[in-house]
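# Sequence first, predicted coordinates after that:
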Amino acid sequence: MLWGVVHTKGGVGKTTTSLYLALAAHRRGVPVRLVDADPQASATMWASAAVRAGHPLPFAVEPYSGAPRAKSGELILIDTPPGQADVLQEVLDCVDVAIVPTAASPMDLERVWPTLEVTSHLPTVVLLTQINTRARLVAELRELFEEQGVPVAENFIRHKEAFKQAWGTTPADLAGYGEVYDEISEALKWH
């Protein structure tokens, strides 16, 4: 199974989402790899820093070199770059699902729509990230997307300073990504 973590804008949490979902899969006994398709190589740098700190990630992080192939029972998460249409399209042509993390800022939300246009040919779910705990905002965002027929993950990721501090480590707390992983996995069983 291949999951693409995509958004045409940077800074919305693609690398964090990719890494935490890979960690959630690993903790559930699923063989997993993270493929870093972003030229900034943030996931690769995170993995290298974790090795230097003496706590390597429990899964491989490898550079993107064309469409990867998953072994039986394996999950591959692909962390994509913002604004590189050729790489993004190549990734979207090989994945089984697109996960579109987005923060609640007007700019991030505005850029979701072009992203959804390029993912329209495959199952796609919007994941609300960096959300303050205001339940009303989450409900409003969910309603905004659902009115347009866009699936939104029931679970969302709260804004936490701990995400910044987790860079270069193997995070102990999945901070909501375990529930997101379970939700997406369960939904895909029905497709």
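Ah, there it is. All of these numbers come straight from a predicted model, not from anything done at the bench.

# all contacts plus neighbour counts: C-alpha atoms, from now on.
Will do.

# so what's residue 32 up against?
Neighbouring residues of residue 32 by CA atoms under 8 Å, 6 or more residues apart in numbering: 22, 25-26, 59-60, 74-77.

# Dump those to a markdown table, plus neighbour count and distance to residue 189.
Formatted as a markdown table, those follow (neighbours: other CA atoms under 10 Å; distance: CA to CA, whole Å):
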| residue | neighbour count | distance to residue 189 |
| --- | --- | --- |
| 22 | 29 | 18 |
| 25 | 23 | 15 |
| 26 | 17 | 18 |
| 59 | 16 | 23 |
| 60 | 16 | 25 |
| 74 | 15 | 15 |
| 75 | 20 | 14 |
| 76 | 25 | 16 |
| 77 | 28 | 17 |
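
# Included below, for side-by-side comparison, is a second structure:
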Amino acid sequence: MKIALLNSKGGCGKTTSAMFLAQVAAHRGHRAEVWDSDPQASASRWAEAADLAFEVVPANIATLRKPAGDKYVFIDTPPGNPQIITAAAEAADLVVIPTMASMADMDRTWATIDALSGIGPVAVMVTSAETATRAYRGLVETLEAAEIPVLPPIRKRSTFREAWGQAPTHLWGYTAVLTTIEEALSA
């Protein structure tokens, strides 16, 4: 199974989500990898500083096409490289677009969704979610009206800013996200 985490906007939680989802998969006994296709190599640098239950490997347009085999592969992508974003989307079984519930984030999220039209299944995951706000509820309603699947939210927590360089121990909603992904892909 290959899941590409992508958005043409930076800072929306792609790397953090890839790392946490890989940790959930590893906790469930699956072989998991994060393929780091971001030239900034944030996932790779995170892995160098942490003792993880999964591997992080560099990836490029050519290696993104490799089959996942029996692994759960989470592809971390850069924000501003349309060639890598497209290659990751084409290689994935599902594209997850992390976003925050702000106008600036959603502007780039809609552009990302439009750019991926016809490539494959897409779902949106709201990160740093404040689920009691009008902004969050309005975003979810708008996505659902457009028939874009919405994954369980990842609530806003300061611990995500502190997680870099450590093996995730508290999975803060990512267990529900992976369960939803597995159910969608097995249907």
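Cool, got the structure. Predicted, not measured: the structure shown is a model, and the values here were computed from it.

# returning to what we had before: so which of the contacts of residue 32 of the first structure sit within strands?
Among those, DSSP state E puts 60, 75-77 in strands.

# returning to that earlier point: now flag whichever of the contacts of residue 32 of the first structure is closest to residue 169 of the first structure.
Of all these, residue 59 has the smallest distance to residue 169 of the first structure: 12.7 Å, by CA to CA.

# Okay, strands next: where are they in the first structure?
2-5, 32-36, 60-63, 75-79, 97-102, 124-128.

# Using JSON lines, lay out these together with distance to residue 51 of the first structure.
Output for these, formatted as JSON lines (distance: least, CA to CA, whole Å):
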{"stretch": "strand 2-5", "distance to residue 51 of the first structure": "24"}
{"stretch": "strand 32-36", "distance to residue 51 of the first structure": "15"}
{"stretch": "strand 60-63", "distance to residue 51 of the first structure": "11"}
{"stretch": "strand 75-79", "distance to residue 51 of the first structure": "20"}
{"stretch": "strand 97-102", "distance to residue 51 of the first structure": "27"}
{"stretch": "strand 124-128", "distance to residue 51 of the first structure": "29"}
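
# so which of the ones you listed comes closest to residue 117 of the first structure?
strand 124-128 (10.5 Å).

# Now find how far off-centre the closest one is within its chain.
9 Å (CA atoms, centre = their mean, to the nearest Å).

# Repeat that for stretch 91-103 of the first structure.
8 Å.

# Using the centroid of the second structure, identify the residue furthest from it.
Most distant from the centre of the second structure: residue 134, at 23.8 Å, with distances by CA atoms, centre = their mean.
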